[in-house]
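# coords below, sequence missing:
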């Protein structure tokens, strides 16, 4: 059996395979509204055979955007645009998920493809909006970033309620699944990490206190969405910085998430800093984050998603066969090859004449299939069926 192409269910949602397109920030929304780019961007992944496509970090408030290009669901007028995105994904055979987020002290940045980091005079001259970010404490993310305004108790309630309202709008837009973004140094993860949270109230200090607000948001969102709708949470399993959040913390946190009705922990890492620090412990390589998904799955007893330079079908399949994760999340590899899932099925001999492809494509490809396979190296620069995991 090829586990990568087994169906898997979370609550009332059945996925046709275990291949997930990770949420990837495209920073291409306008005033929080999705554009035609998003329809094409997400539709091609669904057409490419993935079982689940998750829409990029969608802001719960205007001032919670990471950049001016983040999509949002902070008001009802944004539902129709997102409904079109969800429809395009589902109409092309995949389940539609959405990741919801507040950027916290990393909000108000420059769009990544314009250089990332703090907004410049050039960005402001182009019409980008600037604002002061908020966070758990008055600690800047890195040199050059604005000092965030520490959130009051009333501010925390407002953000919790914004997550709830956004999740409800996601349901109205037709999404099958919601993922809470608690990774990469954004607001909810910054409450977890001692690198960003030095509060002395009930939301700071001990690990239990630092977990309090993210768990409050989780509890509220779980109660707000239908019982049959899965709730995923993306975490940074470690900060990769001494004195920061560690895998042992993530195991404890994952147990608490499971108790609140979370169905899967999406195990990323990193993305958080403090002024003067670097991710000195980080060493990237194929599957470098898989051990975190494995440990959380075993020790917290919750389903996990594996991410991190998983490029080949063989590596993805081995992770699943070894019981290290339940889903495989792909990001850059999907940008490079949106039809990765179909290529993987062919690699394992599950299809042979392009029958799994959209029928509008399949008959064309079947007609020239032998020539395509013979010249795959020339056409694509690499053969996705190879076992070269260092590629």
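Structure received. Fair warning: this is a prediction, and the values are worked out from it, not measured in the lab.

# CA atoms for contacts and neighbours, from now on please.
Will do.

# so residue 122 is in which element?
Secondary structure assignment for residue 122, by DSSP states H and E: helix 121-125.

# what comes up buried for that helix?
residue 123 (16 or more other CA atoms under 10 Å).

# ok, now stretch 289-304?
289-298, 300, 302-304.

# Ok, stretch 204-214 next?
Applying a neighbour-count criterion of 16+ other CA under 10 Å, one finds 204-205, 207-214 buried in stretch 204-214.

# and of those, the nearest to residue 77?
residue 214 (27.0 Å; CA to CA).

# Where do the strands of the stretch 1-150 of the chain begin and end?
Secondary structure of the stretch 1-150 of the chain by DSSP state E, counting those that start in this stretch: the strands cover 8-10, 13-15, 19-21, 52-59, 95-101, 134-135, 149-150.

# what does the last one contact?
Put plainly, it is strand 149-150. 132-138 (CA atoms under 8 Å, 6 or more residues apart in numbering).

# If any of these are buried, give me the PyMOL selection for them.
Buried subset of those, written as a PyMOL selection, criterion 16+ other CA under 10 Å:
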select buried, resi 133+134+135+136+137+138
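
# What residue, apart from its backbone neighbours, is nearest residue 196 spatially?
residue 190 (5.3 Å; CA to CA, 6 or more residues apart in numbering).

# Please apply the same query to residue 303.
Closest to residue 303 by CA to CA, 6+ apart is residue 264, at 4.7 Å.

# so who does that neighbour touch?
So residue 264 contacts 231-233, 302-305 (CA under 8 Å, 6+ apart).

# Just send the strands of the stretch 1-150 of the chain back as a markdown table, with distance to residue 319 too.
As requested, the strands of the stretch 1-150 of the chain are exported to a markdown table (distance: least, CA to CA, whole Å):
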| stretch | distance to residue 319 |
| --- | --- |
| strand 8-10 | 16 |
| strand 13-15 | 18 |
| strand 19-21 | 12 |
| strand 52-59 | 18 |
| strand 95-101 | 22 |
| strand 134-135 | 36 |
| strand 149-150 | 41 |
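
# Mind checking the ones you listed for the one nearest to residue 373?
strand 19-21 (23.0 Å).

# Contacts for that closest one, please.
So strand 19-21 is in contact with 4-5, 45, 50-54, 327-331, 334, 341, going by CA under 8 Å, 6+ apart.

# I'd like to know which elements the longest helix seen in the chain is packed against.
Ranked by residue count, the top helix of the chain under DSSP state H comes out as helix 153-172. Packing contacts for helix 153-172, counted by 3 or more CA pairs under 8 Å, 6 or more residues apart in numbering; DSSP states H and E, involve helix 79-91, strand 95-101, helix 207-224.

# okay, pairing it with this:
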């Protein structure tokens, strides 16, 4: 068979050797100052060796105050940039493309101190302080500065984290955005912060730009698919290349989960907006990933926990599909049973 899962995917001249993306998963393994350490070289390096096409690093804070926990990665100073460059070079040498997910925790910040976010009062029992327009401008500038550092570090892809009840999501969501200025109220106004961040990033970054969103907030008054159809069209106009479709996280509401439970969000946004999408959510087998791609439901498959359990998940998926893929040089002729499968990609 000809596998779509193992076909290349190219965005703005950046070619990923297959359509497997390592989903960003917080490990809280950084040093207290947010810098990369040897653990990250091993953790991400193993998945690059396993032949993941695009490794998306975990949420990386754009400011010191924007962290959730002390073990979060950061990209707001020179030392962090140097560590990131070392990690990116390491992963490139193994053959993977590398993305970074830029992020601000907002009200979900667990480190002592007030979190800056969009709405007054409390949300999920956490302090939620309205911030001034000049403070918002500082956050936009921080995303811009971290983008420049990501460029210097050699990243191939930048993803903006606008999901799961973090800073940007709190502006997008009517559940948390109670502002009465130009950043609150209508969908257009709630989108303004994300618009400004995309505009700032695009002023310096010409490479692939992804945005992660919570398509359904699982509340009668929260954002739903129709809201994100509007947001997707705005992102398309601004030059966003791919929407990473997740859900939930604004309120402590647990959806019913099952294999591929979030894939319909990626399918609908891709079909209606014409923007490429990544599908995520309990995607665990090669056959499942292949079906998503063959049926045009997404352009990339983001694999999370399955890759934590099996760093060589691409090899496992290929075997499930009855094909072989290129092996890392040192593993040549050892990965697959000799002669049991044809060499097709």
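Nice, thanks for sending it over. Here the structure is a predicted model, which means the values were calculated and not measured.

# thinking again about what came up before, so after the longest helix of structure 1, what's the next helix or strand?
Following helix 153-172 of structure 1 toward the C-terminus (DSSP H and E): strand 177-182.

# okay, and that following strand goes to which residues in structure 2?
Aligned by TM-score structural alignment, strand 177-182 of structure 1 corresponds to residues 157-162 of structure 2.

# Check the mean deviation of the matching stretch from structure 1.
Compared with structure 1 after fitting, stretch 157-162 of structure 2 has a mean deviation of 0.4 Å; criterion: mean CA distance after the TM-score superposition for structure 1.

# Could you name the specific helix or strand carrying residue 377 of structure 1?
With elements taken from DSSP H and E, the one containing residue 377 of structure 1 is helix 376-380.

# Just the buried positions in that helix, please.
Within helix 376-380 of structure 1, no residue counts as buried by 16+ other CA under 10 Å.

# so it matches what in structure 2?
Under TM-score structural alignment, helix 376-380 of structure 1 corresponds to no residues of structure 2.

# which other helices and strands contact that helix?
By 3+ CA pairs under 8 Å, 6+ apart, helix 376-380 of structure 1 packs against no helix or strand.

# Just checking the distance from that helix to the centre of its chain.
Distance of helix 376-380 of structure 1 from the chain centroid (CA atoms, centre = their mean, to the nearest Å) equals 30 Å.

# residue contacts, the residue nearest to residue 196 of structure 1?
Neighbours of residue 190 of structure 1 in contact, by CA under 8 Å, 6+ apart: 104, 135-136, 196-197, 272.

# Kindly reformat those as TSV containing distance to residue 84 of structure 1.
Output for the contacts of residue 190 of structure 1, formatted as TSV (distance: CA to CA, whole Å):
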residue	distance to residue 84 of structure 1
104	28
135	32
136	35
196	37
197	38
272	33
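
# Looking at the residues you listed, spot the one nearest residue 78 of structure 1.
Using CA to CA, these come closest to residue 78 of structure 1 at residue 104, 21.2 Å.

# Among the contacts of residue 190 of structure 1, which one lies nearest to residue 148 of structure 1?
Nearest member of these to residue 148 of structure 1, counting by CA to CA, is residue 135, at 5.6 Å.

# What does that closest one correspond to in structure 2?
Looks like residue 135 of structure 1 aligns to residue 117 there (TM-score structural alignment).

# Any idea how many residues pack against residue 157 of structure 1?
When neighbours are counted by other CA atoms under 10 Å, residue 157 of structure 1 registers 14.

# Can you find the partner of it in structure 2?
Match for residue 157 of structure 1 (TM-score structural alignment): residue 137.

# measure its match to residue 295 of structure 2 for me?
Separation of residue 137 of structure 2 from residue 295 of structure 2 (CA to CA, to the nearest Å) stands at 42 Å.

# ok, residues contacting the match of strand 177-182 of structure 1?
59, 98-104, 147, 150, 168-169, 194, 207-214.

# The same query, at a cut-off of 7 Å, please.
Contact partners of stretch 157-162 of structure 2, identified using CA atoms under 7 Å, 6 or more residues apart in numbering, comprise 98-103, 168-169, 207-213.

# One more: stretch 66-83 of structure 2?
Residues outside stretch 66-83 of structure 2 that contact it (CA under 7 Å, 6+ apart): 28-32, 34-36, 60-63, 104-106, 108-111, 146, 149, 153.

# Looking at those, which are in helices?
146, 149, 153.

# So which of the residues you listed wins on neighbours?
residue 146 leads these on contacts (other CA under 10 Å) with 23 neighbours.

# Against residue 232 of structure 1, how distant is the aligned partner of that one in structure 1?
Using TM-score structural alignment, the partner of residue 146 of structure 2 in structure 1 is residue 166. Distance, residue 166 of structure 1 to residue 232 of structure 1, by CA to CA: 15 Å.

# Same check on residue 317 of structure 1?
Separation of residue 317 of structure 1 from residue 232 of structure 1 (CA to CA) stands at 22 Å.

# So which of those two has more stuff around it?
When residue 317 of structure 1 and residue 232 are compared for neighbours, residue 232 comes out ahead with 26 against 19, by other CA under 10 Å.

# isn't the more buried one right next to residue 262, touching?
Yes: the pair residue 232 of structure 1 / residue 262 is scored as a contact, 5.9 Å apart, by CA atoms under 7 Å.
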